[in-house]
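Trainee: Test case, fold it:
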Amino acid sequence: MTAADQHQESGKFPDLRGTTRYAASLRLSVAPMMDWTDTHCRVFHRLLAPHARLYTEMVHANAVIHGDRSRLLAMDPVEHPVALQLGGSEPELLAQAAVIGAQLGFDEVNLNCGCPSDRVQAGRFGACLMREPALVAGSVAAMIEAVSTLETPVPVTVKCRLGVDDDHRYEVFRDFVDEVAAAGCRMFVVHARNAWLKGLSPKENREVPPLRYDWAYALKRERPELAVIVNGGIATQEEATAHLDHADGAMLGRAAYHDPWLLHRLDVAWFGGQLRTRGELLRALRPYVEAQLARGVFLKHITRHLLGLFHGERGGRAFRQILSEGAHRPGADWSLVEAALAVTGHKEQAAA
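Mentor: Okay, the predicted model is just below:
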C-alpha cells in the first residue's frame, strides 16, 4: 500500500470536489511542468498560494497503471486542490488511470493535448491529439464514465494548444473544443499558442509561436458554459489580472517557478490575506524540509524549487549559488537554507 493509499483510507485527504474552495481555484493555477512540478514543488507553491490549483507533471497512463505510484503519484495532503495530468491516447488505459488518480485523492484529472516533444509525438499523444478531436472526445468520454462510478467522481478536463503547425483557423480550434465538450468536458486550459511539431524544441515551443489570447477570449464569449483558463507567456501580476476580464482564470507556468513570489502576490491580491516576506514564507517550509530529510530525501530535491524565490532581489544570485553548490553535499540540512537566507538580509533567525 502506498502512502497515498494510506492517507486515502484514513480520510486525511480533504474532499474538495464541488466545494467553493475548489471552484475558486479556477482563477489561479500553476501549470503542469515536466521535471518541475513534483510533490516538493507543489508543497512549496501551496505555501505561497493557499488558494491556487496545482497540477502534477504529466504522467503517462501506462505509468500510472503499471509504474511505481508511490514515486510517480507522490502527493502531500497539504497540496489540495491538486490535479493529476495524464498523457496518452488509448481511451481504455486513460480511463483506468483516471480511476486510479481519483482513488488516490487527486481532485481533478487533466488530459494533456499540448506537449510538443518528440517523445510525445512518437507515442501519439500530447499536442498531436489536436488533430484527432474524435479520439480526444472518446478518451474524455471513457474517463468521465469510469470516474462516474466512484463514490466521489472527479472532473475530467483538457489542456490544449490552439492548433499544431500551420493550423491557423480559429474555427478548427473551436470545433476541437466543441467535439470534446460534447463528450462531457466542461473545462479547457488553453495554452494560447500553436505547437510546432517539426523544427522547434519544447523550449522553443513555449516561446516562438505567437500568442493569441484573443482565441481563448473568443471561446469564452461564444461558449460561456465552459470554463476557459488562459495559459502561456504570463509573466507579471498585471498580465495575469488582465486575463480575468476575459476568461475564468489564469494559469502561470515558468513565471511561477522562476519567480515564485509572484504566485504569492497574486494569491493575496485575488483572494485576500496578508502579504508575507520571502524569508517568512521560506522559513514556514522548514518543518516540511526537516520531515523529508528525516525520511532520507536529499536536500537538493527540495531546494532546486526554491532558487527563484529572491528573483530580482538583493542577494538573489548569492542565495541561488549557496543552495545550488551546497544542497547536493552529504549531510546538507536546514542550516544551508539559513546560510542562503542570510546573504539576502534575512538574518533574524539565522541561529535557529
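
Trainee: Only C-alpha atoms from now on, for both contacts and neighbour counts.
Mentor: Fine.

Trainee: What count of nearby residues applies to E238?
Mentor: As a burial measure, E238 scores 10 neighbours (other C-alpha atoms under 10 Å).

Trainee: quick one: which helix or strand includes it?
Mentor: helix 237-243 (DSSP states H and E).

Trainee: Over to V228?
Mentor: Short version, using DSSP H and E: V228 is in strand 227-231.

Trainee: How far off centre is that strand?
Mentor: Averaging C-alpha positions (C-alpha atoms, centre = their mean, to the nearest Å) puts strand 227-231 13 Å from its chain's average.

Trainee: for comparison, sequence B:
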Amino acid sequence: MERKPLNIAAQCLSVAPMMDWTDRHCRYFHRQLTKSALLYTEMVVADAVIRGDRQRLLSYDDAEHPVALQLGGSDPEKLAEATRIAADFGYDEINLNVGCPSDRVQSGTFGACLMLQPDLVARCIEAMRRAAPDTVRVTVKCRIGVDEQDPEIALFGLARDVIAAGSQAVWVHARKAWLQGLSPRENRDIPPLDYDIVYRLKRVHPDVFIGINGGITDLDQVRDHLTRVDGAMLGRAAYHSPGILAGVDAMMSGGTAAEPDYQRIMEAMAAYADRHVTAGGRVQHVTRHMIGLFQGMPGARRYRQILTVETAKPDCGPDVLFAAMQAVHLEDATAPAA
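Mentor: The predicted structure is shown next:
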C-alpha cells in the first residue's frame, strides 16, 4: 500500500524513544490507546542494522504507523546505508540520536557527545537525506548542550547546521547532558530544564518543525507547549501511566476525550500476545509494557500483581490479561487520560 509522507507542518505528539522500553510490543500497545501519536523505536545502532538480524531489529506491525526509527551512529556512509535498509521496512521517519548520554554511546562516538561535532552531525544528516525516499522524513533529536557548552551557541549552532543539511525536524530534550559526572539516569532529571531556549529556537526557525521533550507529565503541559512549538514528546509519563495516551487523539483533534474501551484494548493485546507466543515468544514480553495501564484506579495494584507474578510462569497464556483486568473496578474510576 502506497503511503504519503508525514505532514511535517502539522502539530504532533510523540512517544519518545526509550532504551529497553519502546520495543515493538510496547509500540503496538501504545497504538491501541492512540491512533495519532508518532511512536519511536528504541535507538538502533547503524552497524547493527547493516550487519545484524534486520528482521529482529527492524520488523514491526503495520498497525504501529506512524512509526519512527531512531538510529545511533556517527559515520555518514554507515548511517546512509542503515537509512536505505530501514526505508525498505517502511518507517515514516528516521531520526538521528544526538542526545543519549550513556557511556556505551559515548564510546561509540554517537549520542549526546555529537553535540560537540555539529559539522559531523550535519554530514550525517545530509547523507541520510540522500539515502531516504521522499516518503520518509529525516530528523534529529538532541540536547541543548553538553558539559560546559553554552546552550545558546551549542543548540542554535547544531540546529542551523542540520537544518541546512536537510533535517526536516529538530526534537530537543530541553536539558544539558553532563557526559562527565552524571549517570545516564541522573542526566534525565538533574540538569535543569530550559523550555524557553526551545521556544526561542522555534522563533528563529518558524518554517521548520521544532519539537520539545523533557519533564512533560500530562496533556495540559502538552497543550501549553504546542502553543509555542510544533511537537511535544512524552517519555516516562507515557510508559509508566500509558492511560494518558487515551486522551491524545481527542486533544489533537479538538474533541472531548471519551472513556477508553478497555475491553477492546485487552482483546487486541490478547490476540497480539497469542500471535507472539505462537511465534515462539512469551506473554511476559508483551505484558511487561502494560503494567501501568490502570495507574491510579481502584484495583490497579492487584492488576499489576497478576501481570507480574503470573506472566513469569512458563505456561502463562494471553488469558492472563482478562484475569488481571477483572481486578480493576472500572465503574469506580474515571478515564486516566483526562
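
Trainee: Give me the TM-score for this pair.
Mentor: For this chain pair, the superposition-based TM-score is 0.93 by TM-score structural alignment, normalised by the length of structure 2; 329 aligned residues with a C-alpha RMSD of 1.7 Å.

Trainee: rewinding a little: and the helix holding E238 of structure 1 against structure 2, how far off on average?
Mentor: Aligned to structure 2 and superposed, helix 237-243 of structure 1 gives a mean residue distance of 1.0 Å (mean C-alpha distance after the TM-score superposition for structure 1).

Trainee: That helix maps to which residues in structure 2?
Mentor: Mapping helix 237-243 of structure 1 onto structure 2 (TM-score structural alignment) gives residues 219-225.

Trainee: what's in contact with that stretch?
Mentor: 13, 212, 216, 231-232, 244, 247-248 (C-alpha atoms under 8 Å, 6 or more residues apart in numbering).

Trainee: Next secondary structure element downstream of the longest helix anywhere in structure 2?
Mentor: The longest helix of structure 2 (DSSP state H) is helix 262-278. Of the helices and strands lying after helix 262-278 of structure 2 in sequence (DSSP H and E), the nearest is helix 283-287.

Trainee: Show me the strands in structure 1, by range?
Mentor: For structure 1, applying DSSP state E gives strands covering 28-30, 54-55, 59-60, 82-87, 108-113, 156-160, 163-164, 187-191, 194-195, 227-231, 249-252.

Trainee: Quick check: the aligned residue for L57 of structure 2 in structure 1?
Mentor: Using TM-score structural alignment, L57 of structure 2 lines up with L72 in structure 1.

Trainee: same check, this time on D315 of structure 2
Mentor: That one, D315 of structure 2, aligns with G331 by TM-score structural alignment.

Trainee: circling back: possible to save the strands of structure 1 as a markdown table with mean neighbour count?
Mentor: Formatted as a markdown table, the strands of structure 1 follow (neighbours: other C-alpha atoms under 10 Å):
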| stretch | mean neighbour count |
| --- | --- |
| strand 28-30 | 26 |
| strand 54-55 | 28 |
| strand 59-60 | 20 |
| strand 82-87 | 26 |
| strand 108-113 | 27 |
| strand 156-160 | 25 |
| strand 163-164 | 24 |
| strand 187-191 | 25 |
| strand 194-195 | 28 |
| strand 227-231 | 25 |
| strand 249-252 | 25 |
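
Trainee: Quick check: chain neighbours aside, which residue is closest to E108 of structure 1?
Mentor: A83 (4.5 Å; C-alpha to C-alpha, 6 or more residues apart in numbering).

Trainee: Just to check, that neighbour is in contact with T56?
Mentor: Yes. With contact defined as C-alpha atoms under 8 Å, A83 of structure 1 reaches T56; the gap is 6.3 Å.

Trainee: Now do the same contact list for the nearest residue to A235 of structure 1 once chain neighbours are set aside.
Mentor: Ranked by C-alpha to C-alpha, 6+ apart and with sequence neighbours excluded, the top spatial neighbour of A235 of structure 1 is A255, at 5.4 Å. Taking C-alpha under 8 Å, 6+ apart, we find A255 of structure 1 in contact with 234-236, 262.

Trainee: Just give me the match in structure 2 for A255 of structure 1.
Mentor: Match for A255 of structure 1 (TM-score structural alignment): A237.

Trainee: Could you measure from its match over to W178 of structure 2?
Mentor: Counting by C-alpha to C-alpha, to the nearest Å, the separation of A237 of structure 2 from W178 of structure 2 is 23 Å.

Trainee: before we move on, what about I306 of structure 2?
Mentor: 39 Å.
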